[in-house]
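1. Kindly return the folded structure for what I paste below:
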Amino acid sequence: MAGIDGTREFVPVRIAVLTVSDTRGLAEDRSGQTLADRIEAAGHILADRKILKDERAEIADQLRAWCADPEIDVVISTGGTGLTGRDVTVEAHRDVYEKEIEAFATLFTLVSFGKIGTSAVQSRATGGVAQGTYLFALPGSTGACKDAWDEILVHQLDYRHPPCNFVEIFPRLDEHRRRK
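-> Below you'll find the predicted structure:
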């Protein structure tokens, strides 16, 4: 994997974290805290952090609100990506996406397979773009959050990471909305 291009200056990204859980409060939210800690350690800005219950409409409404907020560049959710009846985070994300980043799910599955073997098939991690904002839905385990951040997002959210990264195309994410 390519390293950091030292000729480029680091660009901090403003990231909101959403934990989806019917049972956790802020004190018990280890996955959300894991993401918050890694975001700040990487030099990015924790723009907001919330916990919501597994309710599709409420999750989608929060995602839309953050996408409309010019102070938020990226949203990372944790939890609600499994196969049970209450797991609706993926559906809520897809209600909001303008474009899905299919390769994010594929790459996350590859990373997970290396750690947890065939149990990786139960993950429905997903990524997409809406209103010029990146959105990523991760499983609720701290291990999955660490894997997604350490193996994928820390690199793709770093402008210095060659040959390409999510940050360098920020200005073009909503080009279709601008008048020509």
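2. From now on I want contacts and neighbour counts done on CA atoms only, so please keep to that.
-> Noted.
3. Touching, Val111 and Glu151? I think so.
-> Yes. Distance between Val111 and Glu151: 7.3 Å, which falls inside the contact criterion (Cα atoms under 8 Å).
4. who's more crowded, the two?
-> Taking other Cα atoms under 10 Å, Val111 and Glu151 do not tie; Val111 has more neighbours (18 against 15).
5. For the comparison step, fold the sequence that follows:
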Amino acid sequence: MSKTPTPFQALNVAVLTVSDTRTEETDTSGQTLVDRALESGHNITAKHIVKDDIYQLRAIVSQWIADNDIDVIVSTGGTGFTDRDNTPEALTVLFDKQVEGFGETFRHVSLGEIGTSTIQSRAFAGMANHTVIFCVPGSTNACKTAWDKIIKEQIDASHRPCNFVPHLNLAEKCQSRG
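-> Prediction:
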């Protein structure tokens, strides 16, 4: 007996750019994520640029996590090693669960694109209040890599054997690989 494929379901996505210097006009990374989400059939429910400040980051993401109309948060920037890169320190404390495989997979995929410089990426992800949160580096190419090679499939209900949609209280449970 074959299982009926799960149809694609549009999710509500919020995009956060973490930067002290970018504006709406110069935010190519955030705009890339917005464009890719829309091209994939999802909705953009919020977009914001915030300075590299732990407490401002936490305030915005906490508000989005509490918003039942936001299913997915994707942030870009603040994941490196400069003194101003504080996204991991700001946001991991908000997670109910870490998604360790995201950072590992991002660095694995990036190895083929930028070589060993990928070890300087602190890309990470987690779940909080049934919202999945992906945090990627601030470069436009890193955003393209993260979306095209990982995030797009993981927020698509039709992707098998598993995706994050069932954990967002929206769809059927993940089907086993068996």
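6. Work out the TM-score between the chains.
-> For these two chains in superposition, a TM-score of 0.91 is obtained (TM-score structural alignment, normalised by the length of the second structure); 168 aligned residues with a Cα RMSD of 1.4 Å.
7. equivalent range in the second structure for the longest helix anywhere in the first structure?
-> With secondary structure taken from DSSP state H, the first structure has its longest helix at helix 102-116. Equivalent residues of helix 102-116 of the first structure are located at 100-114 in the second structure, counting by TM-score structural alignment.
8. buried sites along that stretch?
-> Under the neighbour-count criterion of 16 or more other Cα atoms under 10 Å, stretch 100-114 of the second structure has Phe102, Gly103, Thr105, Phe106, Arg107, Val109, Ser110 buried.
9. how about the residue nearest the centre of the second structure, what does it touch?
-> Here the mean C-alpha position of the second structure is nearest to the C-alpha of Phe134 (Cα atoms, centre = their mean), at a distance of 2.4 Å. The contact partners of Phe134 of the second structure, taken as Cα atoms under 8 Å, 6 or more residues apart in numbering, are Val72, Ile73, Val74, Ser75, Phe102, Ala123, Phe124, Ala125, Gly126, Ile151.
10. Residue in the first structure paired with the fourth one?
-> Using TM-score structural alignment, the partner of Ser75 of the second structure in the first structure is Ser77.
11. out of the contacts of Phe134 of the second structure, which one sits closest to Ala14 of the second structure?
-> Ile73 (4.8 Å; Cα to Cα).
12. right, and the closest one touches Leu16 too?
-> Yes. In terms of Cα under 8 Å, Ile73 of the second structure counts as a neighbour of Leu16; the distance is 7.5 Å.
13. Tally up the residues packed near the counterpart of Thr32 of the second structure in the first structure, please.
-> In the superposition onto the first structure, Thr32 of the second structure corresponds to Thr34 when matched by TM-score structural alignment. The number of residues packed near Thr34 of the first structure is 16, by other Cα under 10 Å.
14. Thr34 of the first structure and Pro163 of the first structure, how far apart?
-> Going from Thr34 of the first structure to Pro163 of the first structure by Cα to Cα, to the nearest Å gives 27 Å.
15. Ok, Asp147 of the first structure next?
-> Between Asp147 of the first structure and Pro163 of the first structure the distance, using Cα to Cα, works out to 21 Å.
16. Just want to know which of the two has more residues nearby.
-> When Asp147 of the first structure and Pro163 are compared for neighbours, Asp147 comes out ahead with 17 against 10, by other Cα under 10 Å.
17. Now do that one against Asp95 of the first structure, distance only.
-> In terms of Cα to Cα, Asp147 of the first structure sits 25 Å off from Asp95 of the first structure.
18. Also Ser31 of the first structure?
-> Note on Ser31 of the first structure: its distance to Asp95 of the first structure, by Cα to Cα, is 24 Å.
19. Could you check which of the two is surrounded by more residues?
-> For the pair Ser31 of the first structure and Asp95, the greater number of neighbours falls to Ser31 (24 against 16), based on other Cα under 10 Å.
20. A helix includes that one, no?
-> Yes. According to DSSP: H, G, I helix; E, B strand; the rest coil, Ser31 of the first structure belongs to a helix.
21. show me the contacts for the nearest residue to it once chain neighbours are set aside.
-> For Ser31 of the first structure, ignoring the flanking residues on the chain, the nearest one in space by Cα to Cα, 6 or more residues apart in numbering is Thr142 at 4.6 Å. Listed by Cα under 8 Å, 6+ apart, the contact partners of Thr142 of the first structure are Arg30, Ser31, Thr34.
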